[in-house]
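need the 3D shape of this:
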Amino acid sequence: MSFNNHNYLLIFSLCILYVESADPSAQLCNQNSNTTNPEITKNIDSILTTLVQATSKSGYIITSSGSGKSQVFGLAQCRQDVPNEECSTCVQTAAKEIKTICPDRVDARIWYEYCWIRYNTENFLGQVDTGYGTFYYNVENVTDPKTFNNALGTLMSRINKLASAPGNKGNAKDQTKLSDFVTLYALSQCTQDLSQLSCQQCLAIAVGNFPTYCDRKKGCRIIYSSCYVRYELYPFYFPLDKTLALQSSLMTNYLSVIKNP
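The predicted structure follows:
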C-alpha cells in the first residue's frame, strides 16, 4: 500500500472482530460542526426519536426536523438482511451512542454491523458520500490469490448490479464456491436515498479499494456514508448459523484504516 497521499489521514489499529460486536464499526464526529444552538439540539433529539421509531418498524427512514438554519436532516437504515428484532436493538443503541460520542455536533455518523445513523444540518440526502471511510481487512492471505480475485470480482460485480436494481432497496448478497470445502460470501448495501446510478457509483468506488487495501486478504469490509461492501470466507449475513459464523470469525485479526478527506 502507498501512503504518499497527504489528503488522507490513515490510522491503523489491530483489533479483534466478533460477529455481534457491541462497539461501533465506525464513527464520525465532524470537529468543525460544533453547535451551542438550543434549537438545533432540540431538532437533533427529535430526529433521533423519529429515526429509532420508524427504522425499528421499516428498516429505513429519511426525515428532517425544524426549518431554516436550524433544520436537521437525518437518515437511519438497517442492513436489509437483518431481522426486525436485531434492527430495532441496533438503531436504539446507535441513537444512544451517537449523542454520547458526538455531543454538540451537527454532523454526526455512526455505523454498527447491522445498522447506521446519520444527521446533519446540511442536506446530504440523495448524494453519494465517499469522503470519509473505514476499511477493515483480514491480515491473513488466501493461498491462491489469482483464483480468489477472479471469483471475488465476478461475485462483487453480480451483487453490485443486483443491489442497484429497482426493487432491491440497495441491497444484495450472494456466495460462490471456491472449492468443495471453501465458500466466499459477499454483501453490498447502499443507503436507500440514492438513485440507481448513484448506488452503482458508490459501490464501484467501494470495490475499487479492494486492490489497495484488501488484495489477497481473506476478508474485507469497506464502510462509506452512502454504501457498504463486505466479503468473508464464512457466513456473516442472515439467515445464518450463528454458531458456525462465530466459530469462523472469533480471534481473527483485522487491521482497520480510517480515511478522512
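
all contacts plus neighbour counts: C-alpha atoms, from now on.
Noted.

helix, strand or coil: sort out residue 166 for me.
Following DSSP: H, G, I helix; E, B strand; the rest coil, we place residue 166 in the coil state.

what sits against the closest residue in space to it that isn't next to it in sequence?
What sits nearest to residue 166 in space, not counting adjacent residues and going by Cα to Cα, 6 or more residues apart in numbering, is residue 196, at 7.1 Å. Applying Cα atoms under 8 Å, 6 or more residues apart in numbering to residue 196 gives the contacts 164-166.

of those - the most surrounded one?
residue 164 (27 neighbours; other Cα atoms under 10 Å).

quick one: residue 223 from residue 244, how far?
Going from residue 223 to residue 244 by Cα to Cα, to the nearest Å gives 24 Å.

let's compare: structure for the following, please.
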Amino acid sequence: MIPTIMAGVVSCKQNSFVCGLLFLFMITSQASAQNSFVSCDNNKGNYTADSTYHTNLNTLLSTLTSNTQIDYGFYNFSYGQNSDKVNAIGLCRGDVEPDECRSCLNDARHNLTQLCPNQKEAILYHEKCMLRYSNRSIFGLLEINPSYYMFNINNATDVYRFNQVLSNLMRILTGVAASGDSRRKYAAGNTVASNNQTIYGAVQCTPDLTQQDCYLCLVGAIAEIPTCCGGKIGARVGRPSCNIRYENYSFYQEPTVYAPAPAPSL
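Now for the predicted structure:
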C-alpha cells in the first residue's frame, strides 16, 4: 500500500470551531478502504431533526443519482423552497464508470449525513467522488475552501527535474480540462521524468464552472503543490470546485469518450 499523509488546508475565521468540524476518517468496505475528508460548516447554519430542511435534504440526497441517463458523473440538483431549499452537487472522477459513480455518491451521502448530522452546509471528498450540499446557491460558483491535500511520504530522486516535468504535465492537463463542456471538465495523462520514472496526473473541475473559472481553480490548486507537497512523488489537492492529483503509478482508467453535448436550442 502506498504510504500517504493527509492534512487540511482551510481558510478559517477566528473562533470558528476548527472551521466547522474538520476531520479525517477511513471508510472501509468489503473491497477496499479509501481516505476521505469531511467538513461540517457550523458557520452556515444548522437544522433540527425532522425539520422541513432535514426532510428536503434527505429527499434530495436519496434521489440525487436516480437519473440513470446521467452517465458522465456530474449531478447538480435542488429541492425545496425559500429558506428550506437544499442545493447539492455530486462529482465523480472522470474515469469512474456510472454504476461505480452512483455507488460512491450513495456511500458518501450516508457518511456525510451521519458525520454532519445538523449542519446545513457540508462536503465530503472520497477518492473517486465528491459530495456537497448547502442551503445557499452553489451552482456555477468558483469556490476554493474548504480544501485539503494528501501526499506520498517519498521524495523524487531528482526533485528539480521531477518538478519541471510535473509542472508541464499539469499545465497541459489544465488546458484540456478547462476547455471541457457542461458535462465534463476532466483530463488525465502521463509523462516521463528522470530515470525513466513516469508521472501520472489528473485534473478536474465541476462542469458548471466557466472555462476561465475552471482554469483559475486548477492553477490555484497546482500552485499549492510546492508548499504542501514539494518534491513528493505523489499528491492530491482537493477544492469544492476542482481537484488535482499526480502519482508515480497509474491510478485512473482510460476515460470513456462522450459525444459532444448538443447545442442549446434557440
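
thinking again about what came up before, aligned partner of the residue nearest to residue 166 of structure 1 in structure 2?
Under the alignment (TM-score structural alignment), residue 196 of structure 1 pairs with residue 211 of structure 2.

over to residue 185 of structure 1?
By TM-score structural alignment, residue 185 of structure 1 lines up with residue 200.

any idea how far the aligned partner of residue 126 of structure 1 in structure 2 is from residue 188 of structure 2?
Counting by TM-score structural alignment, residue 126 of structure 1 corresponds to residue 140 in structure 2. Computed as Cα to Cα, the residue 140 of structure 2 to residue 188 of structure 2 distance reads 23 Å.

which residue ranges of structure 2 form helices?
For structure 2, helices defined by DSSP state H occupy the ranges 17-21, 52-63, 98-115, 159-178, 211-223, 225-229.

among the ones you listed, which comes closest to residue 204 of structure 2?
Residue 204 of structure 2 sits nearest to helix 159-178 of all the helices of structure 2, at 6.2 Å, using Cα to Cα.

ok, average deviation of that closest one from structure 1?
For helix 159-178 of structure 2, the mean deviation from structure 1 after alignment is 0.4 Å (mean Cα distance after the TM-score superposition for structure 1).

if we can go back for a sec, how many neighbours does the match of residue 126 of structure 1 have?
With other Cα under 10 Å as criterion, residue 140 of structure 2 counts 13.

and it, what does it touch?
208-210.

export these as TSV, with columns for neighbour count and distance to residue 39 of structure 2.
Converted to TSV, these look like this (neighbours: other Cα atoms under 10 Å; distance: Cα to Cα, whole Å):
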residue	neighbour count	distance to residue 39 of structure 2
208	22	22
209	22	22
210	20	25
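
can you find the partner of residue 152 of structure 2 in structure 1?
Using TM-score structural alignment, residue 152 of structure 2 pairs with residue 138 in structure 1.

ok, that match - how many residues close by?
Neighbour number of residue 138 of structure 1 under other Cα under 10 Å is 20.

residue 25 of structure 2 now?
What residue 25 of structure 2 shows, counting by other Cα under 10 Å, is a neighbour count of 10.

run through the residues that contact the match of residue 185 of structure 1.
188-191, 246-251.

let's see it at 10 Å
166, 169-170, 188-192, 234, 245-252 (Cα atoms under 10 Å, 6 or more residues apart in numbering).

and if you look at residue 66 of structure 1?
Residues near residue 66 of structure 1 by Cα under 10 Å, 6+ apart: 39-40, 42-44, 46-47, 72-73, 121.

what of residue 191 of structure 2?
165-166, 168-169, 197-201, 248.

tell me which of these is nearest to residue 110 of structure 2?
residue 201 (29.5 Å).
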